[in-house]
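Colleague: the sequence isn't on hand, but the structure is:
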């Protein structure tokens, strides 16, 4: 099995129909590929078995999480090069897209390559998935119980771990940057304050924060704007952490944290609702229900700020497929919709959409800071969760940063009003007066 790297390079180029832009280092310490390029490291033959038995994104994800493959060199550069080759490069005339080839190694034209890979793999026994993979879900999407289980998979992995990644703000959504040189804490504070200003918060008003996380939004709104706030989350760990923060800040008489689904809220007459990075969990089939539920919870004249990741629209929307790595390891059952579909659903529910602000580049900056935090505290992060879980977050955040930079996904703040029958929306005459 000498010079396994050269054999892997040759097979990969046959399968993909293109040269590899990265080096390969195999378990026998052999190397092949462009000098000076980032190196894709195959630590063992088990990595090949994962690719053979689950070709495509899921096999690659399992090999990465298990530590069977790794990147030596700049992670962003490596992902950028590999994304352009595997996921984004247009197919040659008469040849399927490379990703489709990877998902069908049994195709006759590459069967010889598959046999060679099997010989290199050493055994036909498929490896078990890493422990960090979400268990197989059954039944209808986005029931109350299934959504709670999905949220727990992502968020109940230890508050100490999230403190390392997110920093003192404990805000797990796109920050709002004055400049790339600003601190993460300042950018997150500016994001929370921007949302408060867009909502027009005033002392004595009632705010509902849907998907409140670790309580940062309700804390900021109560402390800086004097509102009374309710925050809801499906994560028991987040709720416990948020309640302690609120008590330590002396705000327990003004802020309530509940473990509750948005479909279970019976309160009415809120003056404002913030939903920051939560709607991605709702699901496309439930979005009309989500919009209608929030509309019913607001008083006439009340405002909604919906901060949500969006994907680019597809020529054939029926072809939309959730990324397998994200679904199995990051956000089970999460779905992204184009911003037009989001605003349409809000309008169908009765809202008047008053402002849409695109902050796509801001999320790329945010993610790169989170990755830097994780890498700085790598050993402790791996101990607090598991090495595999830390690898999941590093890959997911770095790849997501590139996706925002490439305009493959975006993030938008949509401000909407439950405008009363009189038509008096209460909005300022000049658009975006909240910017000062």
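Modeller: Received it, and whenever you're ready, just let me know what you need. Just so we're clear, the structure is a prediction, and the values are computed from it rather than from any experiment. Numbers count the residues shown, from 1 in each chain.
Colleague: for the rest of this, base every contact and every neighbour count on C-alpha atoms.
Modeller: Will do.
Colleague: now do the helices in the stretch 151-300 of the chain.
Modeller: For the stretch 151-300 of the chain, applying DSSP state H, counting those that start in this stretch gives helices covering 159-166, 184-199, 216-225, 236-248, 287-297.
Colleague: buried stuff in the third one?
Modeller: Counting neighbours by 16 or more other Cα atoms under 10 Å, one finds that the buried residues in helix 216-225 are 216-223, 225.
Colleague: distance to residue 24 added to the residues you listed, as TSV?
Modeller: TSV is the format used below for the buried residues of helix 216-225 (distance: Cα to Cα, whole Å):
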residue	distance to residue 24
216	44
217	45
218	49
219	49
220	49
221	51
222	54
223	53
225	55
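Colleague: for those, which one is nearest residue 20?
Modeller: Ranked by distance to residue 20 (Cα to Cα), the buried residues of helix 216-225 are led by residue 216 at 44.6 Å.
Colleague: ok, and residue 111, which helix or strand is that part of?
Modeller: Using DSSP states H and E, the element containing residue 111 is helix 111-121.
Colleague: max-length strand in this structure?
Modeller: Secondary structure of the chain read by DSSP state E shows that its longest strand is strand 298-311.
Colleague: tally of neighbours for residue 436?
Modeller: Look at residue 436: counted by other Cα atoms under 10 Å, it has 5 neighbours.
Colleague: ok, now residue 232?
Modeller: Residue 232: 23 surrounding residues under other Cα under 10 Å.
Colleague: surely it and residue 207 touch.
Modeller: No: assessed by Cα atoms under 8 Å, residue 232 is found out of contact with residue 207, at 11.2 Å.
Colleague: ok, now which ones touch the residue lying closest to residue 351 once chain neighbours are set aside?
Modeller: Spatial nearest neighbour of residue 351, excluding adjacent residues (Cα to Cα, 6 or more residues apart in numbering): residue 418 at 5.0 Å. Counting by Cα atoms under 8 Å, 6 or more residues apart in numbering, residue 418 touches 295, 298-303, 350-352, 425.
Colleague: my guess is residue 410 is in a helix, correct?
Modeller: No: judged by DSSP: H, G, I helix; E, B strand; the rest coil, residue 410 forms no part of a helix; its state is strand.
Colleague: and it, how many residues sit next to it?
Modeller: Neighbours of residue 410 (other Cα under 10 Å): 23.
Colleague: can you check residue 143 too?
Modeller: Other residues close to residue 143 by other Cα under 10 Å number 12.
Colleague: which of the helices or strands spans the closest residue to residue 416 other than its chain neighbours?
Modeller: The shortest distance from residue 416 to any non-neighbouring residue, by Cα to Cα, 6+ apart, is to residue 353 (4.2 Å). Element membership for residue 353, per DSSP H and E: strand 352-358.
Colleague: next, the angle from that strand to helix 184-199.
Modeller: For strand 352-358 against helix 184-199, the angle by axes from the mean of the first three to the mean of the last three Cα atoms, to 10 degrees is 160 degrees.
Colleague: list the buried residues for strand 352-358?
Modeller: For strand 352-358, by 16+ other Cα under 10 Å, it's 352-353, 355-356.
Colleague: wait, residue 277 touches residue 308, no?
Modeller: Yes: using Cα under 8 Å, residue 277 is in contact with residue 308, at 5.2 Å.
Colleague: and here's the other structure:
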């Protein structure tokens, strides 16, 4: 066989009903498609068997993680072109019955001829197996967090840089460095919370301790940081000791549902609420409200999806769910606001910063790609490929307004209405 690329291109175009905008290079060395376009490399025919047994997104994801698919050339350009054909089509092959639909029957036969009719390949080791039972129990949440965060602090150091902040930075300009932008974000959160000397701050989902350190060092706050990741907690404690802040910061491996030592003057939740899940979000909001003192502030920094006309049609991205954030869920910002208000909070400000996340993600991808051999030494090749794909695809999603990110400032306003907020919005102090 020396024409696999041509046959794959014809198959894809017949199935999709339009020309394939990327070039294909197959395992036999053949190439087909528009000259100069990004190249989709099919390194092994095993990728086709994955698509045969799992048509659509999950089959593609497994082939990518296993190294059987790759992209040469402009990664962002290729993903943008492929997104319009695969992930954003109303007639996605994920929803087509492979037996009843004649196109799918023909495609399945062609894949068998090209890829071989062998048993389905085992999923890559990096895939999170779907556990039985209810979502968002304490045990299941802990396993999901461990899957994402306990993959080696040295790998995250390479991707995130010295700040070790794994959430959207706040860019004063496109010429800022990632470190400057992350420091600006941490400072913005502290100012929105109105932190001052001696204030008690709960940092929910404290990561590697960056927010806790900034709040204690720059604002004199006394901080409790909680995480479900033991690797994050160990790293944060080491950093805190090196900063000489052990008398001001306590890091706990603790579920937010088990925090009982309120009240706190302020709560920061930065990139954590996406893990809570829709079935738990009202409970989450109630718990944070109860932990705050009267007049206390909550800063909720959270990714949001666009609302669906029919919310029952919303489905979790299979690649993200199996390989990146198991059990993670995105909600429209309006729904998040409503639940916070139902818990008793007064919403005082919403700042959308989605363009900032696109800039942040592109910098993380650049960090990863700049020393790819070291990345492969610090984690598995499959996990490095996962992070490269999900961060690049996410950058495009923010740029195209498919998803957003918002900082919501909410207050536990006491009876009588004295919120303690400034008269002018966004002066914060």
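Modeller: Yep, it's here. Note that the structure is predicted; figures quoted are calculated from it, not measured.
Colleague: TM-score for this pair?
Modeller: TM-score for the superposed chains, counting by TM-score structural alignment, normalised by the length of structure 2: 0.98, backed by 429 aligned residues with a Cα RMSD of 1.2 Å.
Colleague: picking that back up, can you list contacts of the following helix or strand past the strand holding residue 353 of structure 1?
Modeller: Sequence order places helix 360-376 as the next helix or strand after strand 352-358 of structure 1, per DSSP H and E. With contact meaning Cα under 8 Å, 6+ apart, helix 360-376 of structure 1 is reached by 164-167, 173-177, 180, 184, 381, 390, 394, 397-398, 400-402, 404-405, 407, 409-412.
Colleague: residue in structure 2 matching the residue nearest to residue 351 of structure 1?
Modeller: Using TM-score structural alignment, the equivalent of residue 418 of structure 1 in structure 2 is residue 412.
Colleague: same thing with residue 182 of structure 1?
Modeller: By TM-score structural alignment, residue 182 of structure 1 lines up with residue 176.
Colleague: chain neighbours aside, what residue packs nearest to the residue most central in space within structure 2?
Modeller: Nearest to the mean C-alpha position of structure 2, counting by Cα atoms, centre = their mean, stands residue 325 at 6.5 Å. Of all residues not flanking residue 325 of structure 2 in the chain, residue 148 sits nearest, at 6.3 Å (Cα to Cα, 6+ apart).
Colleague: so what's the equivalent of that neighbour over in structure 1 up against?
Modeller: When structure 1 is aligned by TM-score structural alignment, the residue opposite residue 148 of structure 2 is residue 154. Remark: with contacts taken as Cα under 8 Å, 6+ apart, residue 154 of structure 1 is in contact with 330-332.
Colleague: how close does residue 417 of structure 1 get to residue 18 of structure 1?
Modeller: Between residue 417 of structure 1 and residue 18 of structure 1 the computed distance is 52 Å (Cα to Cα, to the nearest Å).
Colleague: and what of residue 270 of structure 1?
Modeller: For residue 270 of structure 1, the distance to residue 18 of structure 1 equals 57 Å [Cα to Cα].
Colleague: which one's more surrounded, these two?
Modeller: Ranked by neighbour count (other Cα under 10 Å), residue 270 of structure 1 and residue 18 place residue 270 first, with 24 against 13.
Colleague: quick one: map that one onto structure 2.
Modeller: For residue 270 of structure 1, the aligned position in structure 2 is occupied by residue 264, per TM-score structural alignment.
Colleague: wait, doesn't its match sit right on residue 200?
Modeller: Yes: the criterion here is Cα under 8 Å, and residue 264 of structure 2 meets it with residue 200 at 5.2 Å.
Colleague: those strands in structure 2, which residues are they?
Modeller: Counting by DSSP E, the segments of structure 2 that form strands are 23-25, 31-32, 39-42, 69-72, 200-204, 222-227, 249-253, 264-270, 292-305, 346-352, 403-411.
Colleague: got those strands as TSV, with distance to residue 339 of structure 2 columns?
Modeller: Output for those, formatted as TSV (distance: least, Cα to Cα, whole Å):
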stretch	distance to residue 339 of structure 2
strand 23-25	47
strand 31-32	52
strand 39-42	43
strand 69-72	41
strand 200-204	18
strand 222-227	22
strand 249-253	26
strand 264-270	15
strand 292-305	12
strand 346-352	11
strand 403-411	12
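Colleague: so which of the ones you listed comes closest to residue 1 of structure 2?
Modeller: Comparing these against residue 1 of structure 2 with Cα to Cα, the closest turns out to be strand 31-32 (12.5 Å).
Colleague: which residues in structure 1 does the closest one align to?
Modeller: Aligned by TM-score structural alignment, strand 31-32 of structure 2 falls on residues 31-32 of structure 1.
Colleague: just stretch 350-365 of structure 2 next, same as before
Modeller: So stretch 350-365 of structure 2 sits over residues 356-371 in structure 1, by TM-score structural alignment.
Colleague: now the matching stretch: buried residues?
Modeller: Going by neighbour count (16+ other Cα under 10 Å), the buried part of stretch 356-371 of structure 1 is 356, 359-371.
Colleague: again, but for stretch 158-169 of structure 1
Modeller: Residues of stretch 158-169 of structure 1 classed as buried by neighbour count (16+ other Cα under 10 Å): 159, 161-167, 169.
Colleague: could you do stretch 398-418 of structure 2 as well?
Modeller: For stretch 398-418 of structure 2, a neighbour-count test (16+ other Cα under 10 Å) marks 398-399, 403-414 as buried.
Colleague: how big's the offset between the strand holding residue 353 of structure 1 and structure 2?
Modeller: Once superposed with structure 2, the aligned residues differ from strand 352-358 of structure 1 by a mean of 0.2 Å; criterion: mean Cα distance after the TM-score superposition for structure 1.
Colleague: just checking, what packs against that strand?
Modeller: helix 339-348, strand 409-417 (3 or more Cα pairs under 8 Å, 6 or more residues apart in numbering; DSSP states H and E).
Colleague: those: which one's closest to residue 27 of structure 1?
Modeller: So among these, strand 409-417 is nearest, using Cα to Cα, at 35.7 Å.
Colleague: next, the mean deviation of that closest one compared to structure 2.
Modeller: Averaged out, strand 409-417 of structure 1 is 0.2 Å away (mean Cα distance after the TM-score superposition for structure 1).
Colleague: helices along the stretch 1-150 of structure 2, start to end?
Modeller: 4-16, 46-53, 57-65, 75-85, 102-115, 138-149.
Colleague: before we move on, back to that, give the aligned range of the longest strand of structure 1 in structure 2.
Modeller: Aligning strand 298-311 of structure 1 against structure 2 (TM-score structural alignment) gives residues 292-305.
Colleague: mean per-residue distance, that stretch versus structure 1.
Modeller: With mean Cα distance after the TM-score superposition for structure 1, stretch 292-305 of structure 2 departs from structure 1 by a mean of 0.2 Å once superposed.
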